[in-house]
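Undergrad: A structural model of the following input is requested.
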Amino acid sequence: MTVLVFLDTAFPDGRPADAGVPQLMINDLGVTRGDGIFESLLAVDSVPRKPHAHLDRLASSAQQLELDIPPRASWERAIATALRLHADAGDHGAVPGGRAAVKLVVTRGVEGAAAPTAWVQVTAAADAADQRTKGIKVLLLDRGYDSLAAARAPWLLLGAKTLSYAVNMAALRYARQNGADDAIFTSSDGKVLEGPTSTVVLARERGGVRTLVTPERKSGILAGTTQDALFRAAEAAGWELGYGPLVPEDLFAADGVWLASSIRLLVPVRSIDGRELAFSADLNAELAGLADTAL
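TA: As a prediction, the model looks like this:
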């Protein structure tokens, strides 16, 4: 089932709505132009994971789009309301561990109006346990711009989590139509960027020093909340940290490569473009444990 709670100034804790009937105006700019932003976060047993990080990123995306959004406290109350309703409905145990996907959405609102449309949506999270254990196959796909485009062309909104996800979904369909499970974008000048819905992380050991590395954010990638949380936990556990730039050969030379995201958490990449990567079940379990406990 889906729980839907709109942020509404007349309802301090959010306004519950029936997800089974139409709720948006047909001329809402989120529908007609994809003009809006969103966040997806994990809740376990009705407790949201990393809510502050996601609300921080929502605010950052809103700033890039010059979009007025409800205050943080309103989001926190609406999230709590939605998770309570989801738990009351008995759907919170639909997947192992009582995992739920919480989506925060803001559009610029109805065309001609001054107020945004904002809501919280909660559904049972898809079970990705098999992928987290066995791993996935990935294709490298050219994103079509160079790694300096974000600084040169801020109107591209690179690094903002917008509703305009048609390209990301097309990349996933292309990967699956060609025998893979997911994709990693590269820039036109050969740098590793990110997955359509994830952040790239690699591990390597050199001279007894273990390091986790992720692509540099100035290349126009989305700041990864799960990657951030993993890096904090890994650093506390003795890992060194690195931030690109990375090229595809760095992935093939690594001791392991993962895609990090809020719902799936950490998924190991077993092959890229049909070429097998290094994989250690022990290392995967260690990093998965860090990701699963990082808040």
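Undergrad: only C-alpha atoms for contact and neighbour calcs from this point on.
TA: Noted.
Undergrad: Contact partners for residue 213?
TA: Residues near residue 213 by C-alpha atoms under 8 Å, 6 or more residues apart in numbering: 201, 202, 203, 241, 242, 243, 244.
Undergrad: same check, this time on residue 173
TA: With C-alpha under 8 Å, 6+ apart, residue 173 has no contacts at all.
Undergrad: quick revisit: where neighbours are concerned, which of the contacts of residue 213 has the most?
TA: residue 201 (26 neighbours; other C-alpha atoms under 10 Å).
Undergrad: so it touches residue 254, yeah?
TA: No. With contact defined as C-alpha atoms under 8 Å, residue 201 does not reach residue 254; the gap is 10.0 Å.
Undergrad: Now for these two: what residues contact both?
TA: Here residue 201 and residue 254 have no joint contacts, going by C-alpha under 8 Å, 6+ apart.
Undergrad: Helix or strand for the nearest residue to residue 189 once chain neighbours are set aside, just tell me which one.
TA: Closest residue in space to residue 189, ignoring its immediate chain neighbours: residue 146 at 5.2 Å, by C-alpha to C-alpha, 6 or more residues apart in numbering. Residue 146 is part of no helix or strand, with elements assigned from DSSP states H and E.
Undergrad: One more, so I can put them side by side:
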Amino acid sequence: MTVLVFLDPQFPAGRLADATVPQLSVLDQGVTRGDGIFESALYKGAVVRKLEAHLARLAVSADTCDLTLPETAAWRAAIATAVSAYDAAAPSEEAVVKLVATRGAEGAQAGTCWVTVSPGPALGRAQREAGLSVLLLDRGYDSAVAERAPWLLMGAKTLSYAVNMAALRHAHANGADDVIFISSDDIVLEGPTSTVLLAIREGETKRLLTPTLETGILPGTTQGAIFAAAKAAGWELGYGPLAPIDLMDADSVWLVSSIRLLAPINSIDGTPIARDPELHAELTAMVDAIA
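TA: Below you'll find the predicted structure:
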């Protein structure tokens, strides 16, 4: 079951709609051009996790794409309506809260914004335990493209996910679960729907690393929350640039995202890599504590 709530000025708490019937104009540029933005948050234990971070990133994406969003209070009200309706109809252990904003139809005075709540995917939960096999794929541009070409909207979470989905299909067709993109100058970027984390243990020192944002990757809300918790726990933190060899030499590598959370990587391009159970358990505890 999916609950759908539109943000509508005539309905301060949001307008409930039937997600099983057509609701969106075929002229909406979110459909015709992928011209829009979104966020996906995990709803668990009656809490939308990291809601403040998701709303903040939605605002950054809107600014990058020159989109005008409703006030944050309108999003909060629609989210509250959606999760309340979901809990009343089909409560589950985990659900996905998705926030979407499009530019609307050509010439429209305002865009189209809505919230959905739907059951969390079982595959993501399984991958937290079993881990992933990934392929390294060339994203087709160098690591300096974000500064050189801001019109590419690097670092914004847009609806234009056709390339990301094609990369995942390529991985599945070649016997892998997921992908880590690298730049044409051999710098580690991100996954199609995730952020890369790696850990290095040096004696009593534990270091947590992630690719640098200067490459134009999407700032990960889960990565940010993990970094904050790891810093409080005494870990050292670092941002790239990282090369593929850094992934192979790490004591553990993960793909992290708001819905799948912390998924350990078992192999890269068919080569097994290290998995440190103690480091994984410690980071999992940090992730479980995030609200």
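Undergrad: aligned partner of the residue nearest to residue 189 of structure 1 in structure 2?
TA: Using TM-score structural alignment, the partner of residue 146 of structure 1 in structure 2 is residue 142.
Undergrad: Could you do residue 205 of structure 1 as well?
TA: Using TM-score structural alignment, the equivalent of residue 205 of structure 1 in structure 2 is residue 201.
Undergrad: mind checking the SS state of its match?
TA: strand (DSSP: H, G, I helix; E, B strand; the rest coil).
Undergrad: now it: how far from residue 284 of structure 2?
TA: 17 Å (C-alpha to C-alpha, to the nearest Å).
Undergrad: And residue 83 of structure 2, by the same measure?
TA: Distance, residue 83 of structure 2 to residue 284 of structure 2, by C-alpha to C-alpha: 25 Å.
Undergrad: what does residue 145 of structure 2 give?
TA: For residue 145 of structure 2, the distance to residue 284 of structure 2 - C-alpha to C-alpha - is 34 Å.
Undergrad: again, but for residue 148 of structure 2
TA: 37 Å.
Undergrad: Compare those two (neighbour count), which wins?
TA: More crowded of residue 148 of structure 2 and residue 284, by other C-alpha under 10 Å: residue 284, with 16 against 9.
Undergrad: Just give me the match in structure 1 for the more buried one.
TA: Residue 284 of structure 2 maps onto residue 288 in structure 1 when the alignment is built from TM-score structural alignment.
Undergrad: my read is its match is in a strand, agree?
TA: No. Applying three-state DSSP, one finds residue 288 of structure 1 to be helix, outside a strand.
Undergrad: Let me see the contact set for it.
TA: Taking C-alpha under 8 Å, 6+ apart, we find residue 288 of structure 1 in contact with 132, 265, 266.
Undergrad: Can you show me the strands along structure 1?
TA: 2-8, 11-17, 36-44, 47-48, 99-107, 117-124, 136-142, 182-186, 199-206, 209-213, 240-242, 256-261, 265-272, 275-276 (DSSP state E).
Undergrad: Mind giving me the packing neighbours of the third one?
TA: Spelled out, that is strand 36-44 of structure 1. helix 51-65, strand 99-107 (3 or more C-alpha pairs under 8 Å, 6 or more residues apart in numbering; DSSP states H and E).
Undergrad: So which elements touch the longest one?
TA: Right, helix 51-65 of structure 1. Against helix 51-65 of structure 1 (3+ C-alpha pairs under 8 Å, 6+ apart) you get strand 36-44.
Undergrad: again with the shortest one
TA: Using 3+ C-alpha pairs under 8 Å, 6+ apart, the elements in contact with strand 99-107 of structure 1 are helix 29-32, strand 36-44, strand 117-124.
Undergrad: Report the buried residues of it.
TA: Using 16 or more other C-alpha atoms under 10 Å as the test for burial, strand 99-107 of structure 1 gives 99, 100, 101, 102, 103, 104, 105, 106, 107.
Undergrad: Make a markdown table out of the residues you listed and add distance to residue 232 of structure 1.
TA: Shown next, in a markdown table, are these (distance: C-alpha to C-alpha, whole Å):
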| residue | distance to residue 232 of structure 1 |
| --- | --- |
| 99 | 23 |
| 100 | 24 |
| 101 | 23 |
| 102 | 23 |
| 103 | 24 |
| 104 | 24 |
| 105 | 27 |
| 106 | 29 |
| 107 | 32 |
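Undergrad: Out of those residues, give me the two with the largest separation.
TA: Greatest spatial distance among the buried residues of strand 99-107 of structure 1 (C-alpha to C-alpha): 99 and 107, at 26.2 Å.
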